[in-house]
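Peer 1: Output the structure for:
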Amino acid sequence: MMLEGFIGFIKELKVRNDALFYFGLFCLLLSVICIVLTKTTATQIHGVNAWFKPFKFAVSLGLYSCTMAWYCHYLSDFNTTPFNWTVIVLFGLELLYIIFQASKGQLSHYNISTPTYSLLYSLMGLVAAVVTLYTAYIGLLFFTQSFPKLPSYYVWSIRLGILIFVVFSFEGGLMGSRMNHSVGAINDNSNMWLIGWSKTVGDLRVSHFIGMHALQLLPLLSFYIFKNTKATIVVSIIYGLLAVSTLVQALNGKPLITEKKIEELK
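Peer 2: Model prediction:
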């Protein structure tokens, strides 16, 4: 039954927006190649395999594309074509640049070592801002349009998921302005599973990750588990506060979880 449901979801996603469906699929296939390369190459950047960054970005962009393909279908009088091409062209170029830099064992983010790299890094920031603003506009449409055929709790989960996504997408600008995702060290990483968050100092990527994936998590929880508008709103507020608390924790130079705690969990 689960397999049939998943296949049905994939077919429906393709019908809703085939352009973003195929781009999302392309990103997810690239993520598989990147994770294989983490096991077959030894090139490192800041103490972690160079291919972990493109892997994480490919997964994130793939999920974003498929998620927005699903949500935009609900909007009336919304022209998906400009949005599709904005996402595909801008995120596609960004991902290819990240992969290219990883293949050379060089930084893509925070790299201003040459005028060219500095320009490309600035353009990546512009890409993120443009897509985030476009997503914010879509979120505004969800707040201003009515959806009589959809459960109220589901609509609210999409609204609040997009809102939290936008806020913590822009939180990425904090890392860009600091040229550093760590607080208390210089771009510290660890071998913490696939995510690589620091176990010794504050890591601004934690809140960035939690906040941005409200886009997927809140609607899934609301639609399949809570099925209630009040519960959806309360859980969304708690989730947003969780993202804020991890941001405050990182700014205070404290890691999400220390090496000692990880050992205790083992």
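Peer 1: Going by C-alpha atoms from here, please, whenever you check contacts or count neighbours.
Peer 2: OK.
Peer 1: and residue 141, what is it in contact with?
Peer 2: By Cα atoms under 8 Å, 6 or more residues apart in numbering, residue 141 lies in contact with residue 75.
Peer 1: quick one: contacts of whatever helix or strand residue 3 lives in?
Peer 2: Residue 3 belongs to helix 2-16 when assigned by DSSP states H and E. Helix 2-16 is contacted from outside by 21-22, 66, 69-70, 73, using Cα under 8 Å, 6+ apart.
Peer 1: now swap in stretch 236-255 and tell me
Peer 2: Under the criterion Cα under 8 Å, 6+ apart, residues 157, 160-161, 164, 182-184, 198-204, 206-208, 210-211, 214, 218, 256 lie in contact with stretch 236-255.
Peer 1: For the residue nearest the centre of the chain, I want the exact helix or strand it lies within.
Peer 2: For the chain, residue 60 is the residue whose C-alpha lies nearest the centre (Cα atoms, centre = their mean; 4.4 Å). Element membership for residue 60, per DSSP H and E: helix 52-72.
Peer 1: Now do that helix: which elements does it pack against?
Peer 2: helix 2-16, helix 18-40, helix 80-103, helix 214-221 (3 or more Cα pairs under 8 Å, 6 or more residues apart in numbering; DSSP states H and E).
Peer 1: Next secondary structure element downstream of the shortest one?
Peer 2: Past helix 214-221, further along toward the C-terminus, the next helix or strand under DSSP H and E is helix 229-251.
Peer 1: okay, the angle between that following helix and helix 214-221?
Peer 2: Calculated by axes from the mean of the first three to the mean of the last three Cα atoms, to 10 degrees, helix 229-251 forms an angle of 150 degrees with helix 214-221.
Peer 1: To compare against the first, here's the next sequence to fold:
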Amino acid sequence: MATLDLDHTLSRIRFRAVPLGASGQRPPWHGPLLINAGLMAALVVVSVLAMLVDDRELLGESVWLEPAEFGFGFALYGVTLAWMLRLPHRGRRATWWLGTVFAVAGIADVAFIAVQAARGTFGHFNTATDPINQLGQQVFTSGVPALFFANLVLALIISWQRLTDRPTRIALKAGLWLALTGMLLGYLMGYTGAQLVRQSDGTVVGLMAGHTVRPGAPADAARDGAGSAMPITHWSTTAGDLRVPHFIGLHGIQVLLVLAVALATLGTRYHWLRTERTRAALLGVAALGYCGLLTLVLWQALRGQPLTGPDLATAGATSVLAVFVAGAITAVYRRSREAPTTVANP
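Peer 2: Presented below is the predicted three-dimensional model:
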């Protein structure tokens, strides 16, 4: 009976691409990205502690919620990129510098968000004319495009290479493009229209845009924070919220990589998952399904509809997507059951 060498599979998922050098040592992790991730993790801890002692709010949220969310997202993504860049690939020098650009730009952008939180005001879209805010908006103007284009070039370089086993390769490449899409969708927030909102001290400040879509809302009226919100994420439950597709796109790479590891683990118990071909097919289905989910929540948000309040059209589209994914998984399962069980050579 065929068996799956799980230790070998997982070792490739975690450490393959780290070819031994002349000294017999694996190449080091990407230092700037690890520094980025460490600083972001520290910011999460500081922000959570600050929430406990600082009762200031912006639009009904703690002033420290945004730094905590950005710190968490950057820490997770930074570690993912640092691991990916250890995999064997051509153009390693170029990808090292691209990773460094991402790390530096990310630190600069999130540092400004933290500074604005400490000041009790908004980081994004803030039109205040004080010197600190004006300087910070210039940081955003250069930092955000740097983050996007560094990831774009990384994705172009990585997409044409084998890197590792097929399931993990699909997860990585699809995840990179999903993350890029999530970043790109962030730019849609810039077209939601201006609004007047209050800072934590009660003074009014103008924002050139926002996160939510409220069809028919009066010009300049505060859209963000006008209504109830979900716990933790604070996504709106009364309007379309563009942070939903932004978040889902950015973290698709982690979801798919976790699925790749889970399938490899389950392959030790279920014989139909033991072949690399089957697991790769399931990752392909998952990537397509995830793209469908991203499209669905974007469509929902653009129509001014909250994630928690789907209408019949959204519910119908969700059902179609679920049927497609279930059918594709069933087809992969039936094909694998009919085929002889073999283990792909590494």
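Peer 1: Could I get the TM-score for this pair?
Peer 2: Once superposed, chain against chain, the TM-score is 0.85 (TM-score structural alignment, normalised by the length of the first structure); 248 aligned residues with a Cα RMSD of 2.4 Å.
Peer 1: Identify the residues contacting the residue nearest to the centre of the first structure.
Peer 2: Not one residue lies near residue 60 of the first structure by Cα under 8 Å, 6+ apart.
Peer 1: Which residue of the second structure sits opposite it in the alignment?
Peer 2: If you follow residue 60 of the first structure across to the second structure using TM-score structural alignment, you land on residue 73.
Peer 1: Over to residue 121 of the first structure?
Peer 2: Using TM-score structural alignment to pair residues, one finds that residue 121 of the first structure aligns to residue 137 in the second structure.
Peer 1: separation between that match and residue 116 of the second structure?
Peer 2: Between residue 137 of the second structure and residue 116 of the second structure the distance is 11 Å, computed by Cα to Cα, to the nearest Å.
Peer 1: Next up, the contacts around residue 98 of the first structure.
Peer 2: Counting by Cα under 8 Å, 6+ apart, residue 98 of the first structure touches 53-54, 108.
Peer 1: would residue 319 of the second structure count as being in a helix?
Peer 2: Yes: under DSSP: H, G, I helix; E, B strand; the rest coil, residue 319 of the second structure falls within a helix.
Peer 1: returning to that earlier point: quick one: buried ones out of the contacts of stretch 236-255 of the first structure?
Peer 2: Among the contacts of stretch 236-255 of the first structure, those buried by neighbour count (16 or more other Cα atoms under 10 Å) are 157, 160-161, 164, 182-184, 198-204, 206-208, 210-211, 214, 218, 256.
Peer 1: taking those residues one by one, which sit in helices?
Peer 2: Judged by DSSP state H, helices contain the following of those: 157, 160-161, 164, 206-208, 210-211, 214, 218.
Peer 1: one step back: wait, is the match of residue 121 of the first structure part of a strand?
Peer 2: No: secondary structure assignment (three-state DSSP) places residue 137 of the second structure in helix, not in a strand.
Peer 1: How many residues are close by it?
Peer 2: Residue 137 of the second structure has 20 neighbours, counted by other Cα atoms under 10 Å.
Peer 1: What of the one 5 residues further on?
Peer 2: The number of residues packed near residue 142 of the second structure is 13, by other Cα under 10 Å.
Peer 1: ok, back up a step: compared with the second structure, how much does the helix holding residue 60 of the first structure deviate?
Peer 2: Taken against the second structure, helix 52-72 of the first structure registers an average deviation of 0.7 Å after superposition, with mean Cα distance after the TM-score superposition for the first structure.
Peer 1: what's the answer for stretch 119-127 of the first structure, then?
Peer 2: Compared with the second structure, stretch 119-127 of the first structure is 3.4 Å away on average (mean Cα distance after the TM-score superposition for the first structure).
Peer 1: How far does that stretch sit from its chain's centre?
Peer 2: Centroid separation for stretch 119-127 of the first structure versus its chain: 17 Å, with Cα atoms, centre = their mean, to the nearest Å.
Peer 1: For residue 128 of the second structure, see how far away residue 252 of the second structure is.
Peer 2: For residue 252 of the second structure, the distance to residue 128 of the second structure equals 35 Å [Cα to Cα].
Peer 1: just to revisit the earlier point, which stretch among the helices and strands packed on helix 52-72 of the first structure is buried most, on average?
Peer 2: Neighbour counts (mean count of other Cα atoms under 10 Å) averaged over each of those peak at helix 214-221, with a mean of 21.
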